[in-house]
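> Kindly return the folded structure for what I paste below:
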Amino acid sequence: MRISTRGDYACRALLSLALHIEEGGPTSVRDIAERTALPQPYLEQILLALKGAGIVRSKRGVGGGYVLAREPAAIMLSDIISAVDGPITVGDFGEPHQDGSCDHEGQCVLLEIWNQAGAHMRQHLDGYSLASITSIANGESPWPVLHEH
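The predicted structure follows:
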């Protein structure tokens, strides 16, 4: 599975909001674009998708912009990626036959391995909230490490 540019940008934008949460009040798309060096028109589309998913709220008019709709600890990376890219899967291969009736030269075994890879990816991204990433970015928590099984 690949994290799309859209998914990466969504995470960067929300991390920026979380890093500046103490400032209070909404942050304009322009400010988010400047802080993250992301293209503003693309960022506007992404923030609309995040708003539709209930991850951010917007305020119109002077002093308007976006705020996180939930506490950073309640927003997981998996929520963000799913909101802009759809379900986290390795591919769209369908469900394998599990009753031994696989009639495609055993290919159902591969389907199950792909499904499990997607599940591992979801679990991994479920392990990081915006709060935990903010803490790491601020140097308050250790850098992520891959734990070998």
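
> going forward, measure contacts and count neighbours with C-alpha atoms only.
Will do.

> from memory V90 sits against I113, does it?
No - counting by C-alpha atoms under 8 Å, V90 stays clear of I113, with 9.8 Å between them.

> Neighbour count: the two, which is higher?
V90 (17 against 13; other C-alpha atoms under 10 Å).

> Quickly note the distance from the residue lying closest to that one once chain neighbours are set aside to G65.
In space, not counting the residues next to it along the chain, V90 is nearest to M1; the distance is 4.4 Å by C-alpha to C-alpha, 6 or more residues apart in numbering. In this structure, M1 and G65 are separated by 32 Å, where distance is defined by C-alpha to C-alpha, to the nearest Å.

> this one as well, want them side by side:
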Amino acid sequence: MMLFFFGKIIYGYYLSFKGEMVMRLKRSLEEAVYVLLILAKKEGDNPVKSYRISKQLGVSDSYLKKILRKLVLGGVVNSTSSKGGGFKLAKPIENIFMIDVYYAIEGKNSCVQLRNLAGQVFSSYDESKKVEDNMFGLFNESEQSFLNKLADYPLVKLMQ
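From the prediction side, this is the model:
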């Protein structure tokens, strides 16, 4: 699991801010990054079989195929199905950014989803609207900052 906390990516199972989880990313995001690094490091032009990658990462082949499918749909990986088939990067590792992996695995929907509870706390509509707008603005701005950071981070930089 990867957690985002005010501009930093932190690995671990728990991270709280006043007792609340801030942002939670799918475990498969980290695994997807390593899949791409494995594909980038391979020698030759032959595709890599999923079972070889799953063995190296220590995950089940069926689970890994779900990740690979998302990477293919996200345009980051190409797959060929034949006796000599397998998986290859869709473009050079230098042209793949963390945002590409994030969108492939997490999707492009915003993680900011408020329940609009201010109306249950404040009797004035104007006051509750102001609080909700401020909260949404803060979370939306934080998410945008996170996405911008990922968009500026080429995957190859992880290996430097």
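
> ok, and what's touching stretch 112-130 of the second structure?
With C-alpha atoms under 8 Å, 6 or more residues apart in numbering as the test, stretch 112-130 of the second structure has contacts from V131, E132, F136, F139, N140, E143.

> any idea which of those residues is the one closest to L36 of the second structure?
Distance ranking of the contacts of stretch 112-130 of the second structure against L36 of the second structure, using C-alpha to C-alpha, places E143 first at 24.1 Å.

> how about that closest one, what's its partner in the first structure?
Under the alignment defined by TM-score structural alignment, E143 of the second structure is paired with G118 of the first structure.

> can I assume its match is in contact with P87?
No - in this structure, G118 of the first structure sits apart from P87 without contact. The criterion is C-alpha under 8 Å, and the distance is 9.4 Å.

> Between these two, tell me which one has more neighbours.
When neighbours are counted by other C-alpha under 10 Å, G118 comes out ahead of the other of G118 of the first structure and P87, with 18 against 14.

> quick one: that one is in a helix?
Yes - inclusion of G118 of the first structure in a helix is indicated when DSSP: H, G, I helix; E, B strand; the rest coil is applied.

> residues contacting it?
G118 of the first structure touches M1, I88, T89, V90, counting by C-alpha under 8 Å, 6+ apart.

> Where do the helices of the second structure begin and end?
In the second structure, the segments counted as helices under DSSP state H are 27-41, 50-57, 61-73, 98-106, 118-121, 125-151.

> Against I80 of the first structure, how distant is the residue mapped onto L89 of the second structure from the first structure?
In the first structure, the residue paired with L89 of the second structure is L68, using TM-score structural alignment. Relative to I80 of the first structure, L68 of the first structure is positioned 12 Å away (criterion: C-alpha to C-alpha).

> Same check on A13 of the first structure?
In this structure, A13 of the first structure and I80 of the first structure are separated by 10 Å, where distance is defined by C-alpha to C-alpha.

> Could you do I46 of the first structure as well?
Distance check for I46 of the first structure against I80 of the first structure: by C-alpha to C-alpha, it reads 10 Å.
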